[in-house]
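**Q** Sequence unavailable; structure follows:
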């Protein structure tokens, strides 16, 4: 007696789908096989969502991608609410359209199981985003489920605003900063005022990834180290430090050694492109 595709045990179906979780084409094909395959396939298909659009237009002299894709996704989760619960990671780019910003805010409220938010500023300043979009992002970051924050390709006018954004993520465990900087970063590092995160938070990171240009790396690394104990960087399991540029080499080496010493007993994974010199085992 031959067994039909619909009679396979659910455990076997789930195992097949899990094995293909990184193959979007395979997942979409699986979702169309039969009802028992649909739910598990959708769980992977919608686990990571990226709000972007390939159409482009100009805004105050800058090229950016509009986010009309938000419309389609919002309509989808409005008709099939269970799909919103599958989203674990969200990647979002700047939205400079009032209607789209409002739609983003409504959409974010529905992503109740979101764990990671990745913001690609695309070369914009945080202050260039509308108040509506900033409020929507900060509200989302405040969720107790958000433990992973990625910030890429952007700038802050004030380091205090950068720290306020970090401080909004009260349960932060994994932080990734790529090509980020603050205009007043060096001034802030040299300030004598107490260095803490807002609201007296005490964060303990287990993963830190920095991919920065040399002019940002030193002051930003010093700034993060100054945040202790508000942000504990001494129990990292994963550390990635990638810097570009050939200046301030000795200072970069010392800053990198400092964070390595803090985590000499906890590090399990290390990615590094800073030559430490000497007979270091790192």
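**A** Alright, I've got the coordinates. It should be emphasised that the depicted structure is a prediction, and the values quoted were computed from it without experimental measurement.

**Q** contacts and neighbour counts: CA atoms only from here.
**A** Fine.

**Q** quick one, strands of the stretch 101-250 of the chain?
**A** If you assign secondary structure with DSSP state E, counting those that start in this stretch, the strands in the stretch 101-250 of the chain sit at 116-120, 148-156, 174-182, 203-204, 207-213, 231-232, 238-244.

**Q** Quick one: those as JSON lines, columns for mean neighbour count and distance to residue 129 too.
**A** As requested, the strands of the stretch 101-250 of the chain are exported to JSON lines (neighbours: other Cα atoms under 10 Å; distance: least, Cα to Cα, whole Å):
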{"stretch": "strand 116-120", "mean neighbour count": "20", "distance to residue 129": "12"}
{"stretch": "strand 148-156", "mean neighbour count": "19", "distance to residue 129": "11"}
{"stretch": "strand 174-182", "mean neighbour count": "20", "distance to residue 129": "15"}
{"stretch": "strand 203-204", "mean neighbour count": "20", "distance to residue 129": "27"}
{"stretch": "strand 207-213", "mean neighbour count": "20", "distance to residue 129": "22"}
{"stretch": "strand 231-232", "mean neighbour count": "19", "distance to residue 129": "26"}
{"stretch": "strand 238-244", "mean neighbour count": "18", "distance to residue 129": "27"}
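
**Q** Take this one as well and set it beside the first:
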């Protein structure tokens, strides 16, 4: 007699298949013991992905029709078995952009179906939301559904990614974020026509809407996809009435284009308890400058603190160098000396990732960083890769 597989083992196996929907659908047919865990994996992440507008209109309409069939199935599933909606932990809206003229007749149906799904997920414990959308082009009903989902008193969203997120004003983004008390991770990649920073207390008085109390949203991880938004967010974070606190931020990712300003408007003085810092640096064209002055400017406010214990909490520094120069000048020795200071005693790893469309000698870089190399903290990897610049 063959003994049945323990339920705990079944759940563990199926938990590792959450990205393989086809296999999970087959597993759900094995038997009752497999149904619950299979369904949890099937519905854990909902990805609503529209086609790119530049493909042929035939392919575009075919994909849109498939999209509508999928959303119809999801809505029917949630209405028939409401517990299925409670399994959803992540919601991703991808490539919600302006419809091509030849397919504009589908737009209302797509936005209505998407809004209906969002409404069904508003109060079921969705933890992670990613929006790659042109906000201004969405229907009123879809924008309202998304806003209600993020702002709902019962909302549990802790991770929000706004990627290639096109919106008219920074003030609209600030208003959206100001009502998310449980937010812990925020990724920002904005395209705004107006970057003016609102006065949060004035906005509340004028609109009658009150966001979270000042400094009540305790971020743990913050990522910026370009430099454009840094100035506005740095200014907003400094307002006394801003609901966000970055004092206890644990992880930070910044983007920098070599050749721009070396004075960082978002320095580590704002985030003195940072443990992990990732710097995504583009060093392209014929520019012979290095990012070293910019990196130095990030740490200067921490080094200037008037404190008896001036130890910097940073433990891991990752530097992604996109299209670095084949010749490493002596400015890198300044970075080596900086990170060898006693204030960086907690620093465990400095990881350089050299990403280029041609061969780059990582040994030559190590020669410019003898103190880091000798301490055993330096890790360098290099590989040829097609690199796409993040526009900002």
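**A** Sure, I can see it. Source: prediction; values computed, not measured.

**Q** related to what we said a few turns ago, out of the strands of the stretch 101-250 of the first structure, nearest to residue 274 of the first structure?
**A** Ranking the strands of the stretch 101-250 of the first structure by their distance to residue 274 of the first structure (criterion: Cα to Cα) puts strand 238-244 first, at 7.1 Å.

**Q** picking up where we left off before, with distance to residue 67 of the first structure added, can I get the strands of the stretch 101-250 of the first structure in CSV?
**A** Output for the strands of the stretch 101-250 of the first structure, formatted as CSV (distance: least, Cα to Cα, whole Å):
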stretch, distance to residue 67 of the first structure
strand 116-120, 13
strand 148-156, 18
strand 174-182, 22
strand 203-204, 33
strand 207-213, 26
strand 231-232, 34
strand 238-244, 30
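
**Q** who wins for proximity to residue 51 of the first structure among those?
**A** When the strands of the stretch 101-250 of the first structure are ranked by proximity to residue 51 of the first structure (Cα to Cα), strand 116-120 comes first, at 10.2 Å.

**Q** Contacts made by that closest one with the rest, please.
**A** The set of residues that contact strand 116-120 of the first structure without belonging to it, under Cα atoms under 8 Å, 6 or more residues apart in numbering, is 88-94, 141, 146-154.

**Q** wait, which of the strands of the stretch 101-250 of the first structure is closest to residue 30 of the first structure?
**A** With distances scored as Cα to Cα, the stretch of the strands of the stretch 101-250 of the first structure nearest to residue 30 of the first structure is strand 116-120 (25.9 Å).

**Q** tell me, the closest one lands on which residues of the second structure?
**A** Mapped onto the second structure using TM-score structural alignment, strand 116-120 of the first structure covers residues 128-132.

**Q** hmm, back to that, out of the strands of the stretch 101-250 of the first structure, which is closest to residue 79 of the first structure?
**A** Distances from residue 79 of the first structure to each of the strands of the stretch 101-250 of the first structure were compared using Cα to Cα; the shortest belongs to strand 116-120, at 23.8 Å.

**Q** The closest one vs the second structure, mean deviation?
**A** Mean deviation of strand 116-120 of the first structure relative to the second structure after superposition (mean Cα distance after the TM-score superposition for the first structure): 1.2 Å.

**Q** Any idea how far that strand is from the middle of the chain?
**A** A distance of 4 Å separates the C-alpha centroid of strand 116-120 of the first structure from that of its chain, computed with Cα atoms, centre = their mean, to the nearest Å.

**Q** quick check: angle from it to strand 148-156?
**A** Here the directions of strand 116-120 of the first structure and strand 148-156 differ by 20 degrees (axes from the mean of the first three to the mean of the last three Cα atoms, to 10 degrees).

**Q** Cool, thanks, signing off.
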